[in-house]
Structure formats: C-alpha cells, structure tokens
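In: Pasting the sequence and the predicted coordinates here, then a few questions.
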Amino acid sequence: MKKNQILILTLILFSLSLKADEVSVAFGEKLPPFVMPELNSGIEVDIVREALAVKGHVLKAVYMPMARIPIAFKNHKVDVVMMDVGVDMDLLGGYYGNPPVLYDNVFITLRKKKIVIKRPEDLIGLRINSFIGAQKRYPLWLGKLSADHYIEKNDQSSQPMLLSLDRFDVILCDRNIFKYYSIESQKKSRFKNFEVEEHSFVTVNPQDYRPVFYNKKIRDDFNLGLKSLTKSGRIKAIYDSYLKKI
C-alpha cells in the first residue's frame, strides 16, 4: 500500500511538472502583420508564443489599446506587456526583456518621382500620409508641416494604394507593415504595380520595443527562447510567412 501511495504521489508530481505555465501578455489592439487579434496571430504574437514555448510556457494573448497597456501592468492584470509605451516599468517592479521585433519607420515614395528626403525641409510642400501620433513622435521632421499637406490615419491598409494612385507623395510607415499591405493591395483591381524608394530618417532604438515582465525567471526563459529562435532561423521564417509575395 505504501509503495502504491508513493507511486501515485510520484505520478502526480510528474504530471504537475509537465503542466506548462500560462503567461498573459498584453499586445496592442491591431497592427498587421505584427498583431492580428482576429486570428490570434501575427509576426510579433507568433514569435512571443514560440519563444515562451521553448521553456514550456503557454501564451495567453490579451489585446488592448496601447494607452491601457501600462495601466494593465501596473494593476497586475497581465504578466507581460509588449513595449512600455514610454512608461518606466522599472519603477513598477518590471523586468525588461529583449525585443522580439523592431518597428522601422521610413518615408516611402514612388521611385519614378526621384524624391530626395535628407532633411526636414525636404518634406515641405509634399503630400504626406502617416500613422496616428507620428507628428508628436517626430516633431523635428513633422512638426512644421501644414494640415493641408499632412494627414494621419489609424488605418494604414490603404497607404500602398494611395501611393500607387498618386494621392500622396510620401507615406510614413514601418517598412514591413507597408510591404504587407502592398501584398494585400495586389489583390485589388485598382492597384497599380510600382517601385518604391525608402528614406531612413531615424535610427531604430531597440530599447523602445522591449517587453516587460513581472517574473524575472519567465523573462530569462523568454530571452533564452528568443535567442534559440534567432539561431535556428525560425524568426526569419515567421517574417517570411507573412511577407511572401503572391
């Protein structure tokens, strides 16, 4: 009887050790191809899911407006937030991890127009379509632009189409988001194929895209998983799966 009890206890402990930890992670509401709540996937979501899984953790993705992310972390509503949205999470007991993705915002123009953008003054007089909040983020470049030449939209899906139809001279967008929507736009009859020129104007700072964890061990497990995915080439494969041309 005693042996049976020991065996049962051993089996229970073994089964508990196999049970993965569920980790709730707050992502922004919607930003294809990085975050796609309707599919519970996206480049960023998939990388985080697989990085956590390396050490047996299971992702529970929570999607919310960016403004709510630091509040959710402060109130312990989630275990992890993707990006601190400008709030110092060290003060809230957070542990910063390595960024799973980087957002690289660039100016995009039609190559045939031969537009040169090397300084803020080069944007004066050009019709520019950007994302919400860009003017506040890049005041040196966008702060002096007039409202009749500059517009910000939350939905960036139409940017490739608008550029191809010459509705705007310049699009400000993350290069991978623009590439994704360009691929999607090719399915529409009004879309005109075009070559673009990318104009880098700021240096990407990885510090801006670091996730924050309440649990130091889970942070370490995530960093280890991320390193493993990078070394194996899996991260590139995830990017390619969303950005393959038709």
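Out: Arrived safely, thanks for sending. Residues are numbered from 1 along each chain as shown.
In: For the rest of this, base every contact and every neighbour count on C-alpha atoms.
Out: Noted.
In: Next up, the contacts around the residue nearest the centre of the chain.
Out: Nearest residue to the geometric centre of the chain (C-alpha atoms, centre = their mean): F34, 4.7 Å. Residues in contact with F34 (C-alpha atoms under 8 Å, 6 or more residues apart in numbering) are S41, G42, I43, E44, V45, I177.
In: can you pull out the strands in this structure?
Out: Secondary structure of the chain, counting by DSSP state E: strands at 22-28, 58-64, 80-82, 95-96, 105-110, 128-131, 150-153, 170-174, 196-199, 211-213.
In: so which of those comes closest to S232?
Out: Proximity to S232 (C-alpha to C-alpha) singles out strand 58-64 among the strands of the chain, at 20.3 Å.
In: Now that closest one: buried residues?
Out: By 16 or more other C-alpha atoms under 10 Å, the buried positions in strand 58-64 come out as V58, L59, A61, V62, Y63.
In: quick check, nearest of those residues to Y95?
Out: Closest to Y95 out of the buried residues of strand 58-64 is L59 (17.8 Å), distances taken as C-alpha to C-alpha.
In: how much space is there between that closest one and L13?
Out: 23 Å (C-alpha to C-alpha, to the nearest Å).
In: for L110, same thing?
Out: 62 Å.
In: Those two: which is more packed in?
Out: L110 (19 against 12; other C-alpha atoms under 10 Å).
In: who's in contact with that one?
Out: L163, S164, D169, F194, E195, V196, E197.
In: could you redo the last one with a cut-off of 6 Å?
Out: Taking C-alpha atoms under 6 Å, 6 or more residues apart in numbering, we find L110 in contact with V196.
In: same thing with the one 10 residues further on?
Out: Contact partners of P120, counting by C-alpha under 6 Å, 6+ apart, are W141.
In: Which parts of the chain are helices?
Out: Assignment of helices within the chain using DSSP state H yields the ranges 2-18, 43-53, 69-74, 134-137, 139-142, 159-164, 175-185, 216-232, 234-243.
In: Next one for the comparison:
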Amino acid sequence: MEPPTLSIRRTLLLLAGLLLAGIAHADRPVLKVLFGVHKPPYIHEPNRSGLDYEIVNQAVQLMGYQLQADFTPPARGVLLFKNADIDALATMRESSGLEGAYSDAYISYQNVATVLAKRGIVLNNIEDLAGYSVAAFQNAKLNLGERYRNAVDKSPSYQEVSPQVIQNKLLYSGRVDVVIGDRLIFRYFNQEAASLVDVKQPIQQFALFPPTEYKVLFRDPAMRDRFNNALRALKARGTYREIEQKYLDNQSSGTAPQ
C-alpha cells in the first residue's frame, strides 16, 4: 500500500490537472451552432450526444473552439439563422436557399418511404407518392429534390412534422398512408410511440431516395474552411469512423449511447 502522503499528492495533482484543463477549455472562444431536435441516433438532445452532434462537436474542438449548441425544429432553425446571433446551422443543404458558406458534407441520412404492410401500398418511384397522404420530416421539400416536391404537391394530404416521433404515431394509427424519413430515426422512435400505438404492425420500406448528404452552414467562409480542415483531420485520424461505429452499431438494440 502506498503512503497516505503520496496518495494525497497524486489526488491533488489530478484535481489540479482537471482544473487547468477546464480553465483552458473555458478560455476557448465559443462557436454557436443550431441543431435539429431529438432524433436518435443522430441527435440525442437530453444527453447532448448523437452521431450528428458528436461529429460537429469534435470538429469544432479541433478548430480551437468550444461548441455552444442549441436545438430547435428545422423550420425555426432557418428563421433563427437569418435573424439571430448564430454562427452556424447543422444538417443543411444548398437546396434550402439560405445564403452562407456551406461546408463539405459531414454526414448522410438514408431517407425511405415507410408504409403499413397490411395496406398493400407499392411505391415504385417518387411520383407514386402523389396518390397517398404523406407525413414527412420538417424541410423535406427543401432537401429531397424537385421530383419529391412535385409529387407531394399533388398528394391528397401532405404535412411536415417535428419532432419525428409524430410520424410513427400517425402511421401506426392509420392517419397517414406514408411517412418519409430516415430509417434509423423511425426505428428508434418506435420505442417512444409503443405506449400509444401498436408498433408491432409489420411495415414495408421503399428506398426511393439516394442517401441525403448534409453540410454545416456558416456565416463566415473562413470558419467554414477551418471546419473542413478539422473534418478531414477527424477522418485521417480514424476518429470519424469511431464515432460512426459508436452510434450505428448501437442501432441493433434500438438504444442511444449515453
């Protein structure tokens, strides 16, 4: 057993190191970034974690900044970026129409069309959506292209909802024919909707869309360039792949890492 004085000394050194690290971190300038609301495995709002969140957070730290994250529905995020003191908006595409400095793509979502199997709905292409009631994620019209916009404009009923757990409730209760969203988000939210609707009903998913790549929208092009450099460094170091494995491997259990 080591002498008590040595143990105390080590404890004090550890505490001093942690304090200095905290001070150094606090001294970093703040970068204010808006994210969407809770949508595991990409955004886990209560824990400030998730695949989307952590990639941006790690890149921001490499830039020498401290991330100040806020969470808001996508449609409101667009308004806030236009009118508020926000440095960047995550999970964006040029098709949004917002002006600014778009980063390289840092993440991709796999959006699908989900239906109840018992309905016998078959969707061979995006245009087939025109014949059904559809509930999509917010800003889907901005992100899924012109063919999608033209199709759902002909739909008998179309809505974009947030938070996305609403989609699960609408589909399983039979209130809409089709929901549009990322397959992993839909799978995760089944556990939250299970107390209200029968999520054990068989579903069918149609891969009508290619992977949707998202970028971070910055006000400052120089900040965008620093983010791109940090993103490349994350990939070169293997950190990016580690983050992917942390969250995507966890989907087999339907849980979100803490």
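Out: Perfect, I can see it now. Not measured: the values here are computed from a predicted model.
In: Can you give me the TM-score here?
Out: TM-score of the superposed chains, computed with TM-score structural alignment, normalised by the length of structure 1, equals 0.69; 218 aligned residues with a C-alpha RMSD of 3.4 Å.
In: In TSV: the strands of structure 1, plus distance to P70 of structure 1.
Out: As requested, those are exported to TSV (distance: least, C-alpha to C-alpha, whole Å):
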stretch	distance to P70 of structure 1
strand 22-28	9
strand 58-64	11
strand 80-82	8
strand 95-96	13
strand 105-110	23
strand 128-131	21
strand 150-153	23
strand 170-174	23
strand 196-199	32
strand 211-213	10
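In: Out of those, which is closest to Y239 of structure 1?
Out: Of all those, strand 170-174 sits nearest to Y239 of structure 1, with 13.9 Å by C-alpha to C-alpha.
In: Relative to structure 2, which residues correspond to that closest one?
Out: Alignment of strand 170-174 of structure 1 against structure 2: residues 178-182, by TM-score structural alignment.
In: Tell me which two in the buried residues of strand 58-64 of structure 1 are the farthest apart.
Out: By the measure C-alpha to C-alpha, V58 and Y63 form the most distant pair in these, at 16.1 Å.
In: contacting residues for L16 of structure 1?
Out: By C-alpha under 6 Å, 6+ apart, the contact list for L16 of structure 1 is empty.
In: do V62 of structure 1 as well
Out: V25, A26.
In: how near is the counterpart of it in structure 2 to Q251 of structure 2?
Out: By TM-score structural alignment, V62 of structure 1 lines up with D70 in structure 2. Separation of D70 of structure 2 from Q251 of structure 2 (C-alpha to C-alpha): 25 Å.
In: who are the neighbours in contact with the corresponding residue of structure 2 for S146 of structure 1?
Out: Alignment note: S146 of structure 1 maps to P156 in structure 2; criterion TM-score structural alignment. By C-alpha under 6 Å, 6+ apart, the contact set of P156 of structure 2 is S133.
In: how close does P156 of structure 2 get to S133 of structure 2?
Out: For P156 of structure 2, the distance to S133 of structure 2 equals 6 Å [C-alpha to C-alpha].
In: same thing with L13 of structure 2?
Out: Here the criterion is C-alpha to C-alpha. By it, L13 of structure 2 lies 63 Å from S133 of structure 2.
In: Looking at those two, which one has more neighbours?
Out: For the pair L13 of structure 2 and S133, the greater number of neighbours falls to S133 (18 against 12), based on other C-alpha under 10 Å.
In: V176 is in contact with the more buried one, correct?
Out: Yes - the criterion here is C-alpha atoms under 6 Å, and S133 of structure 2 meets it with V176 at 5.3 Å.
In: distance of the residue nearest to E213 of structure 2 when sequence neighbours are not counted from F209 of structure 2?
Out: Nearest non-adjacent residue to E213 of structure 2, counting by C-alpha to C-alpha, 6 or more residues apart in numbering: S108, 4.2 Å away. Distance of S108 of structure 2 to F209 of structure 2, given as C-alpha to C-alpha: 12 Å.
In: same deal with L13 of structure 2?
Out: With distances taken as C-alpha to C-alpha, L13 of structure 2 is found 55 Å from F209 of structure 2.
In: will you turn the helices of structure 1 into a markdown table that also has distance to L123 of structure 1?
Out: Formatted as a markdown table, the helices of structure 1 follow (distance: least, C-alpha to C-alpha, whole Å):
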| stretch | distance to L123 of structure 1 |
| --- | --- |
| helix 2-18 | 57 |
| helix 43-53 | 31 |
| helix 69-74 | 33 |
| helix 134-137 | 13 |
| helix 139-142 | 8 |
| helix 159-164 | 16 |
| helix 175-185 | 19 |
| helix 216-232 | 37 |
| helix 234-243 | 29 |
